[in-house]
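Student: only the shape, not the letters, is given here:
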């Protein structure tokens, strides 16, 4: 008789995306893995040019907003070593198991788009007013962090009270600490805004929420 895997191993496996259980997160994760591998292996100048072309800076948003918003979400800032990788896999998988792939994609896209516009429009206005140089219109801005932050906020509303406030408290504290470093305050504010976008989806998601698939099938949790 084959040896049964430890409970924590089975729980970790269930937390990750799979083609059958979470097709959106799995497919998106494969795409991100491909672009991250490209970032590691391709010519640095080529990578830099592609990232700049995928940036959601003001210049790109004015010229081709749909392309810029879509292209920027194909990359992970920091590549496969970024903590965002684990957050993306676990959070989006959990959200998709409870609300479905289309709803998860909508939450992610909503956070990505709204937080991007909320951070880049003020930059454009400040340049027009003469408060920032023209180079600010071309600042490098790409990645999935806004979408992940919105997904964290949305998922929290579907958890029981203690896990909900633990997740929100820890994630908010991390974002505030990042903001206080002033390394990239515009992006840091964007993360908080994206989290807020996720929180506003609670009334819409709760009627759609369902138990994770293992529970619906009557499979014992472990």
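Tutor: All right, it came through fine. Quantities reported herein were computed from a predicted structural model and do not represent experimental measurements.
Student: when you work out contacts or count neighbours from here on, use the C-alpha atoms and nothing else.
Tutor: Fine.
Student: can you classify the one residue sitting closest to the centre of the chain by secondary structure?
Tutor: Within the chain, one residue has its C-alpha closest to the average C-alpha position: by C-alpha atoms, centre = their mean, that is residue 148, at 2.0 Å. When classified by DSSP: H, G, I helix; E, B strand; the rest coil, residue 148 comes out as helix.
Student: second structure for comparison follows:
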């Protein structure tokens, strides 16, 4: 057994992919349907309810310091902007579908959570240290921190395995450079989180690729779904 829902090297099968993940993509359908429902409810909610929802689901230092660890999951179901939701949900569906087709359902969930939770905790540790040393204003403890971007960037990093081998390294390095530029130009903790989640996902993708069946040439559908991921990543990273 290996991490990220893989299988033993040499077995030539990814169980979750063969057992139905590729047929109807339950993770993609279930998660994006939940996001669409929450986004629809959000659009019709009163501003006071929206503010309370953000306060209760943000993975900021205040919530984590008060042991509200459930926010590490609930924050992934709140997109606090209607326009962003209209763009992000369908593009995320394409990205998740690509990962689920390539790696299977369990692995896709593992990669998403590795990015979403892992990057959140790493960023929180950095912010906590910075606040203690006086590098950051204490207001950052109450910052809004919800959305799908960390998990999505991790999955995007992982699906580099779909890119043809001759282009894979340039593709990965180019997007790493874009994420680094986001940190330099954006200058806030969200940009750092995008970089960290992309790196975590890229490592996860390497592990998954080593424990998956021999790589096949990407289909036209794979490339279209990869384009969805690229558009989504571009939307998350500063121009």
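Tutor: It's in. This one's a predicted model, so the numbers in the text were calculated from it and none came from an experiment.
Student: circling back to that earlier point, what's the match for the residue nearest to the centre of structure 1 in structure 2?
Tutor: Applying TM-score structural alignment, one finds that residue 148 of structure 1 aligns to residue 152 in structure 2.
Student: repeat that for residue 179 of structure 1.
Tutor: When structure 2 is aligned by TM-score structural alignment, residue 179 of structure 1 is paired with residue 183.
Student: so what does whichever strand or helix holds its match touch, helix or strand wise?
Tutor: For residue 183 of structure 2, the enclosing helix or strand under DSSP states H and E is helix 165-186. Other elements packing on helix 165-186 of structure 2 under the criterion 3 or more C-alpha pairs under 8 Å, 6 or more residues apart in numbering; DSSP states H and E are helix 189-210.
Student: please point out which parts of the helix or strand following the helix it packs on sit buried.
Tutor: For helix 189-210 of structure 2, the following helix or strand on the C-terminal side (DSSP H and E) is helix 220-236. Counting neighbours by 16 or more other C-alpha atoms under 10 Å, one finds that the buried residues in helix 220-236 of structure 2 are 222, 225, 226, 228, 229, 230, 231, 232, 233, 236.
Student: quick check: the first one vs residue 101 of structure 2, distance?
Tutor: To residue 101 of structure 2, residue 222 of structure 2 is 9 Å away according to C-alpha to C-alpha, to the nearest Å.
Student: do the same with the last one
Tutor: Separation of residue 236 of structure 2 from residue 101 of structure 2 (C-alpha to C-alpha): 23 Å.
Student: scan structure 1 for its longest helix.
Tutor: helix 101-128 (DSSP state H).
Student: what's the mean distance for that helix versus structure 2?
Tutor: In the superposition against structure 2, helix 101-128 of structure 1 averages 1.0 Å from its aligned positions (mean C-alpha distance after the TM-score superposition for structure 1).
Student: give me the element residue 101 of structure 2 is part of.
Tutor: Assigned by DSSP H and E, residue 101 of structure 2 falls in helix 82-103.
Student: report the distance from that helix to the chain centre.
Tutor: Taking C-alpha atoms, centre = their mean, to the nearest Å, one finds helix 82-103 of structure 2 lying 10 Å from the centre of the chain it belongs to.
Student: list the buried ones in the longest helix of structure 1?
Tutor: Quick answer for helix 101-128 of structure 1 (16+ other C-alpha under 10 Å): 101, 104-105, 107-117, 119-120, 123-124, 126-127.
Student: ok, residue 149 of structure 1 - how many residues close by?
Tutor: By other C-alpha atoms under 10 Å, the residues close to residue 149 of structure 1 number 32.
Student: what sits closest to it if chain neighbours are left out?
Tutor: Of all residues not flanking residue 149 of structure 1 in the chain, residue 195 sits nearest, at 4.9 Å (C-alpha to C-alpha, 6 or more residues apart in numbering).
Student: OK, contacts around the alignment partner in structure 2 of that neighbour?
Tutor: Using TM-score structural alignment, the equivalent of residue 195 of structure 1 in structure 2 is residue 198. Listed by C-alpha atoms under 8 Å, 6 or more residues apart in numbering, the contact partners of residue 198 of structure 2 are 115, 150, 153, 154, 155, 156, 157, 176.
Student: report the separation between residue 198 of structure 2 and residue 39 of structure 2.
Tutor: Noted for residue 198 of structure 2: a distance of 25 Å to residue 39 of structure 2, by C-alpha to C-alpha.
Student: do residue 141 of structure 2 as well
Tutor: Distance from residue 141 of structure 2 to residue 39 of structure 2, counting by C-alpha to C-alpha: 25 Å.
Student: neighbour-wise, which of the two wins?
Tutor: Between residue 141 of structure 2 and residue 39, residue 39 has the larger neighbour count (other C-alpha under 10 Å), namely 22 against 19.
Student: hang on, that one packs against residue 84?
Tutor: No - with contact defined as C-alpha atoms under 8 Å, residue 39 of structure 2 does not reach residue 84; the gap is 9.9 Å.
Student: quick check: the residue nearest to the centre of structure 1 touching residue 85?
Tutor: No - the pair residue 148 of structure 1 / residue 85 is not scored as a contact, 9.6 Å apart, by C-alpha under 8 Å.
Student: follow-up on the earlier one: list the helices and strands the helix holding residue 101 of structure 2 packs on?
Tutor: So helix 82-103 of structure 2, by 3+ C-alpha pairs under 8 Å, 6+ apart, packs with helix 26-44, helix 105-132, helix 149-158, helix 220-236.
Student: what angle sits between that helix and helix 105-132?
Tutor: Between helix 82-103 of structure 2 and helix 105-132, the angle comes out at 130 degrees (axes from the mean of the first three to the mean of the last three C-alpha atoms, to 10 degrees).
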